[in-house]
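J.: Here is a sequence together with a model predicted from it:
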Amino acid sequence: MSRPPLPTPRSAGAVQLALLLVGSCMPVLGAVLLSPVLPRMEEEFASVGGAEILVPVVLTLPALFIALGAPFAGVIADRFDRKRLLIGTMVAYSVFGTAPLYLDSLHAILVSRALVGVCEAAIMTCCTTLIADYWTGRRRIRYLGVQTLVTTVSATLFFALGGALGANGWRTVFWLYLVAALVALPMARFLWQPEQPAHEDGQPVPARRLAVPVLVTVVGGLVFYTLIVQLSYVLDEAGVSDSAAIGGITALMSLATAIGAGLFAKATWFGLRPLLVAEFALSGLGLLLVGGAASVPVVVAGAALTGFGTGLLLPTLLTWAVDGLSFAQRGSGTGVWTSALFLGEFLSPLAVGGLAAAAGLGGALGIVGGACLALALLVAVLLRGASGQHAEVFGRAAA
């Protein structure tokens, strides 16, 4: 009796990539969509004690809960089912994201924003893990770079949408969270849970190998978020008060970030250590230019340089962390990396604010820029053998 034929392995294509990229934009939507309407929210809740502090926290609280929740989301993704976790949290994201449409309590809105962050932790972890599951080699690193590019471009789009919708009232922007529930429908149809190889069952996450990439990622997240938060203040001090001009310069920085992310796949031929050194050096030089600028054109040039550097940096850090992880380890490893990135982003305004209180905003940016240059030198010394360890992805050995 002949054996039945083995099932043909599924092959992921453009549909799966598009769905995972759209899912990856959900945490970005939560991070920037509300920024233009924060002043109106503060007016609405002016009678609430501490509103001047609590309203901005509405914007930043999800990032903290992404940092706290992503490692747990990664463990769940590894032990159970990535697809079901992704779809379930996409729907929950819409429920909690639209809650401020009918909530009248600022404290209740803060609770809903914390739950949004928990959902975002699972969504980002699952989308990134499934990209690494569905593709290998050069296509995997190309799509991880595309993920950074798309999320960067979407940040500019969501910022503009937030401003346009906010003209009709600050609650209007929360309707956009329904997009996640709509995207969950084709996800349920076109995504699948990859099969785990039997020989990989129960493999622990290599904590020692992940430690250095994760620590560097915390710094990378801090650097990446520095000008996203501070650039408008720098421009205001430089005499640029027009919102359209500030928005245009911010968009230019986002474009430079997208260009850097788009070049990532080709840049991997230089190797891990040279890439990290160049990325931190470019980001540091850009921050030094912005911090010490005497004119607006220099600020713009420095912002573009930093944006380009961080656009290359984020996919480099992600690929460095997940490269070599098995299927059974990939969700947990990606969750830890996601946690490190958003922890750095959450700490960024706190760190720069503390430094600015002592040295002024320009001095604070100069200190962060100098720290980037110091880290570039440290990476050059400490990672001498790292490119060889990741030869399949970083370096000309991949050819």
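T.: Now that the structure is in, tell me what you want to look at. Residues are numbered from 1 along each chain as shown.

J.: contacts and neighbour counts: CA atoms only from here.
T.: Noted.

J.: A164 versus the residue nearest to R40 when sequence neighbours are not counted, what's the distance?
T.: Counting by CA to CA, 6 or more residues apart in numbering, W170 is the residue found nearest to R40 once chain neighbours are left out, at 6.2 Å. Distance, W170 to A164, using CA to CA, to the nearest Å: 10 Å.

J.: Could you do P100 as well?
T.: 18 Å.

J.: Neighbour count: these two, which is higher?
T.: Taking other CA atoms under 10 Å, P100 and A164 do not tie; P100 has more neighbours (22 against 15).

J.: residues contacting the more buried one?
T.: Shown in contact with P100 (CA atoms under 8 Å, 6 or more residues apart in numbering): 109, 112, 171, 174.

J.: what about the helix or strand in which P71 is found, distance to the chain center?
T.: Taking DSSP states H and E as the definition, P71 sits inside helix 51-79. Distance of helix 51-79 from the chain centroid (CA atoms, centre = their mean, to the nearest Å) equals 12 Å.

J.: Which elements pack onto that helix?
T.: helix 26-32, helix 38-44, helix 82-97, helix 106-134, helix 327-382 (3 or more CA pairs under 8 Å, 6 or more residues apart in numbering; DSSP states H and E).

J.: want to compare, so here's the second one:
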Amino acid sequence: MNQLSSMGEAAAVDRPNPGAAQGAVLLLGSSLTIMGAVMIAPILPKLAAEFVPSNPAAAALVPLVATGPALAIALCAPLAGWLADRVGRKMLLLLATLVYGLVGAAPALLNDLGAILVCRFVLGAAEACVMTCCTTLIGDYWQGETRVRYVNRQVVTIGIVGTAFFVIGGAAGEHSWRYPFYLYLLPILLVPAIASVLWEPLRAARTASSHDDGASATSVKLGPTLAIGYLLVCLGMICSFVVPVQMPQLMIDIGEHSSTMIGMASGVGLLSTLGGSIAWPFLRKGVGRRFVNVILLALLAVGLYLFANAHTVKAVLVAVVIHGFGAGLLVPNSILPLMRKLPLSTRGRGLGGFTAALYLGQFVSPLVVLSGMGAFGGLRPSIVAIAVGAAVVALLWLPSALRSRDDA
């Protein structure tokens, strides 16, 4: 790492050593983004029953209640990263968490679908700030293998919290679609912890007058690294979200209409994602980070191909296990080189772009499948085409992985 970047790292840790308290706050804060989607997904049929009968055009808007925040994150994360570098990570995280809780719960009191959608998009903007700040602070507070551990813990925590709140949100929505929205008030409890436990790394770094100029020059040199990281995570998320989004339709196609069985298959895929995240540190040390990219893309390709050709529940489960394992390797492996190489004063902007690419991939995944259905003649051929694309990218990555064993 160059000298200027090292100065930023030194300034960032010129405070009491971060530990479990800071880690817990940042891991829980990172989980707010998954809460934003999974708690609402189970109540979409109830929302449709509430608003569609009186306004049939609302049928096209109801899904945006679940997917709208992802689009807002993709659009707002670069701005969130810029703000994190300008006004500080801690202050932005504190304000965004407070906004998250208030606008997240607001739909419980609203009777207009348009107003609910506005709240959901504002929620997404708040999520962009929260995720960018939490990820940036992990990079600011820790270095080396400790940073690697916290990056992986972040991914695992998001998966565990997502699983829990998918169930909690469904249970809360059994009697009314309004009840799950009240759960968004819970993160406000994090605000006092953010205020008291975290500190602002940029404050000390600004004492180095030459740091910003050097950081800007360094960021220009990092253009290829940033572009590769953004492209990898965007393409990976397109492949990753094919399974959860298309699972219901494919299960119905094979004659399985039980919502319990469909939910179980989705749950198996999510657990497999956790398995991939847990295995990632061992794979990274064993074969190197670049080769892990080849492995995860190959697993996504194989899983999608098997998923597209599955005609029994057992075959679907095998496919989602393979696919989920690959998806679990994606985020930690693609974010680590960015977190290591970005200097302190521009780390927020760099990781804000990463967050945008990640959620852009989520949002466009159904659109890519839909386009493929028109081009290739159906859902299954469209998924096969995406699998082939992932396999091609894996093959293109292979020569680089064989030339350099990069564990960074």
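T.: The structure has been received and is ready for your questions. Worth saying up front: this structure is predicted, and the values here are computed from it rather than measured.

J.: Any idea what the TM-score is?
T.: Scored against TM-score structural alignment, normalised by the length of the first structure, the superposed chains reach a TM-score of 0.93; 385 aligned residues with a CA RMSD of 1.8 Å.

J.: Map the residue nearest to R40 of the first structure onto the second structure.
T.: Aligned counterpart of W170 of the first structure in the second structure: W177 (TM-score structural alignment).

J.: Most neighbours among the contacts of P100 of the first structure, which one is it?
T.: Ranked by neighbour count (other CA under 10 Å), the contacts of P100 of the first structure have S112 at the top, with 23 neighbours.

J.: Can you tell me the closest non-neighbouring residue to that residue?
T.: F96 (5.4 Å).

J.: Surely the match of W170 of the first structure and L47 touch.
T.: Yes - if you go by CA atoms under 8 Å, W177 of the second structure and L47 touch, sitting 6.4 Å apart.

J.: These two: who's more crowded?
T.: Between W177 of the second structure and L47, W177 has the larger neighbour count (other CA under 10 Å), namely 23 against 20.

J.: Show the contacting residues for the more buried one.
T.: W177 of the second structure sits next to 43, 46-47 when contact means CA under 8 Å, 6+ apart.

J.: Any chance of CSV for those residues, columns distance to M247 of the second structure?
T.: Below are the contacts of W177 of the second structure laid out as CSV (distance: CA to CA, whole Å):
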residue, distance to M247 of the second structure
I43, 17
K46, 20
L47, 21
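
J.: preserved in the first structure, out of the residues you listed?
T.: On the basis of both residues aligned by TM-score structural alignment, their matches' CA atoms under 8 Å, what survives of the contacts of W177 of the second structure in the first structure is 43, 46-47.

J.: Specify which member of those residues is nearest to A37 of the second structure.
T.: Nearest to A37 of the second structure among these: I43, at 11.0 Å, using CA to CA.

J.: What residues does the residue in the first structure that that closest one lines up against make contact with?
T.: Using TM-score structural alignment, the partner of I43 of the second structure in the first structure is V37. Neighbouring residues of V37 of the first structure by CA under 8 Å, 6+ apart: 162-163, 166, 170.

J.: go again using 7 Å as the cut-off
T.: Contacts for V37 of the first structure (CA atoms under 7 Å, 6 or more residues apart in numbering) come out as 163, 166, 170.

J.: Just give me the match in the second structure for the residue nearest to S112 of the first structure.
T.: By TM-score structural alignment, F96 of the first structure lines up with V103.

J.: and the residue lying farthest from the centre of the second structure, which of the three is it?
T.: The C-alpha centroid of the second structure is most remote from S54, which lies 35.2 Å away (CA atoms, centre = their mean). Following DSSP: H, G, I helix; E, B strand; the rest coil, we place S54 of the second structure in the coil state.

J.: any idea how far A48 of the second structure is from it?
T.: 10 Å.

J.: follow-up on the earlier one: so which strand or helix has the match of W170 of the first structure?
T.: With DSSP H and E as the criterion, W177 of the second structure is inside neither a helix nor a strand.

J.: quick one: it from L44 of the second structure, how far?
T.: 8 Å.

J.: cool, and S240 of the second structure?
T.: 22 Å.

J.: Show me which of the two is the more surrounded one.
T.: For the pair S240 of the second structure and L44, the greater number of neighbours falls to S240 (26 against 17), based on other CA under 10 Å.

J.: thought that one was touching G326?
T.: No - with contact defined as CA atoms under 7 Å, S240 of the second structure and G326 do not form a contacting pair (8.5 Å).

J.: circling back: in CSV, list the helices and strands packed on helix 51-79 of the first structure along with distance to L19 of the first structure.
T.: Shown next, in CSV, are those (distance: least, CA to CA, whole Å):
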stretch, distance to L19 of the first structure
helix 26-32, 11
helix 38-44, 30
helix 82-97, 11
helix 106-134, 9
helix 327-382, 18
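
J.: Out of these, flag the one nearest W320 of the first structure.
T.: helix 327-382 (10.1 Å).

J.: Let me know the angle separating that closest one from helix 82-97.
T.: Orientation check (axes from the mean of the first three to the mean of the last three CA atoms, to 10 degrees): helix 327-382 of the first structure against helix 82-97 gives 80 degrees.

J.: just how off-centre is helix 327-382 of the first structure within its chain?
T.: Its chain's average C-alpha position is 13 Å from that of helix 327-382 of the first structure, according to CA atoms, centre = their mean.

J.: so where does the equivalent of A188 of the first structure over in the second structure fall, helix or strand?
T.: In the second structure, the residue matched to A188 of the first structure (TM-score structural alignment) is A195. According to DSSP H and E, A195 of the second structure maps onto helix 190-197.

J.: average gap between that helix and the first structure?
T.: For helix 190-197 of the second structure, the mean deviation from the first structure after alignment is 1.2 Å (mean CA distance after the TM-score superposition for the first structure).

J.: next structured bit after that helix?
T.: Toward the C-terminus, helix 190-197 of the second structure is succeeded by helix 201-205 as the next helix or strand (DSSP H and E).

J.: Tally up the residues packed near V294 of the second structure, please.
T.: Count around V294 of the second structure with other CA under 10 Å applied: 22.

J.: Next one: the closest residue to it other than its chain neighbours from L300 of the second structure, what distance?
T.: Counting by CA to CA, 6+ apart, V294 of the second structure lies nearest to A394, which is 4.9 Å off, once chain neighbours are set aside. Here A394 of the second structure is placed at a distance of 10 Å from L300 of the second structure (CA to CA).

J.: which of these two has more neighbours?
T.: Taking A394 of the second structure and L300 together and counting by other CA under 10 Å, L300 has the greater number of neighbours (29 against 22).
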